[in-house]
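Colleague: predicted coordinates and the sequence they were generated for:
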Amino acid sequence: MRQSDEELVRIVLDDEDFKKAASINEVKGVVRRVLRKRLIDMHIEDSSEVSVRQCMVNRHLEWITLKILLDVDGILLIPEHIDDLEYFRMARDKDDNYMPR
C-alpha cells in the first residue's frame, strides 16, 4: 500500500529521535532511518532495475526531508538537482492519481 507524503511526514514527526534532532544532518538521518525500509517496499514494483528503485527511494527520502525542514523548521534548502526532485514528485502524483478503466 502506498502511503502519502503527509503520512510519511507524520511517521517521522512522531519519532522520538526526530524530537531530539538538533541539526539538519540529524533530521536527514532520522528520515533515512525511519522511512528507508517503507520506501523500499513502496517502490519495489516501480522498476525491475535495482539502481532505478534505489534512485527513487533516495529521491523520495530527500523530498520528505526537504518538506519536513521547510514545513516544521522553516528551513528552505534548494539542492542543485531541484528539477529532478520536482519531476520525481510530479511523476509520483500522476501515478497516485491514475485510475485504470
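Modeller: Yep, it's here. All values derive from a computational prediction rather than experimental measurement.

Colleague: CA only for contacts and neighbour counts going forward, please
Modeller: OK.

Colleague: could you measure from Asp93 over to Tyr87?
Modeller: 10 Å (CA to CA, to the nearest Å).

Colleague: tell me the first helix or strand C-terminal of the longest helix along the chain.
Modeller: Among all segments of the chain classified by DSSP state H, the helix with the greatest residue count is helix 50-73. For helix 50-73, the succeeding helix or strand toward the C-terminus, using DSSP states H and E, is helix 82-97.

Colleague: rewinding a little: show me what the longest helix of the chain packs onto, helices and strands only.
Modeller: When contacts are defined as 3 or more CA pairs under 8 Å, 6 or more residues apart in numbering; DSSP states H and E, helix 50-73 packs onto helix 5-13, helix 24-42, helix 82-97.

Colleague: in addition, the following structure is provided for comparison:
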Amino acid sequence: MAKKLIFERSVQVGGGEQVRLRLFRASSGLLVERALGQQDGRMLVQILLLLSEQDMPQLAEFQAADEHRSLLMVPYNEVLKNARAEFADSTWAREDS
C-alpha cells in the first residue's frame, strides 16, 4: 500500500520560513512528517513512525522537541486527534494484510 495523506497543515513561522505537518497512513503504521521550508529553498524533513497506539507518547515528545511548538499547537492537536481516530479504526491495518 502506498502512503495515504490523512492531514496536512502549513504555518508561517517567521523569517520567511514555513513549517508543514502531515500525517500519512502507511502499511506499517502512521507517519508524522514535519517539514521546515527555509527562505533559501532548503527543506528540512523529520519523520516519526507510529506503529501502534502505544507509540502515541512519542508524538508528544516529537512536539515537545519542536522549536516552533507554540505556533504549531493547533496542527499538532489535529495530528493527535487524527492519529487516535486512525488507530481506533483498525480496518485499515487489516486491508494491508
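Modeller: Perfect, thanks for sending it. Note that the structure is a prediction, hence the values are computed from the model and not measured.

Colleague: so after superposing, what's the score?
Modeller: TM-score of the superposed chains, computed with TM-score structural alignment, normalised by the length of the second structure, equals 0.35; 55 aligned residues with a CA RMSD of 3.9 Å.

Colleague: now do the longest helix of the first structure against helix 24-42, angle only.
Modeller: 130 degrees (axes from the mean of the first three to the mean of the last three CA atoms, to 10 degrees).

Colleague: and among the helices and strands packed on helix 50-73 of the first structure, the most buried is which?
Modeller: Of all these, helix 24-42 has the most neighbours on average by mean count of other CA atoms under 10 Å, namely a mean of 17.

Colleague: quick revisit: columns distance to Gln54 of the first structure on top of the helices and strands packed on helix 50-73 of the first structure, output as TSV?
Modeller: As requested, these are exported to TSV (distance: least, CA to CA, whole Å):
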stretch	distance to Gln54 of the first structure
helix 5-13	18
helix 24-42	8
helix 82-97	13
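
Colleague: closest to Leu69 of the first structure out of these?
Modeller: Minimum separation from Leu69 of the first structure across those (CA to CA) falls at helix 24-42, 7.7 Å.

Colleague: so which elements touch that closest one?
Modeller: Using 3+ CA pairs under 8 Å, 6+ apart, helix 24-42 of the first structure sits against helix 5-13, helix 16-20, helix 50-73.

Colleague: run the angle between the first one and helix 82-97 for me.
Modeller: Calculated by the same axes, to 10 degrees, helix 5-13 of the first structure forms an angle of 110 degrees with helix 82-97.
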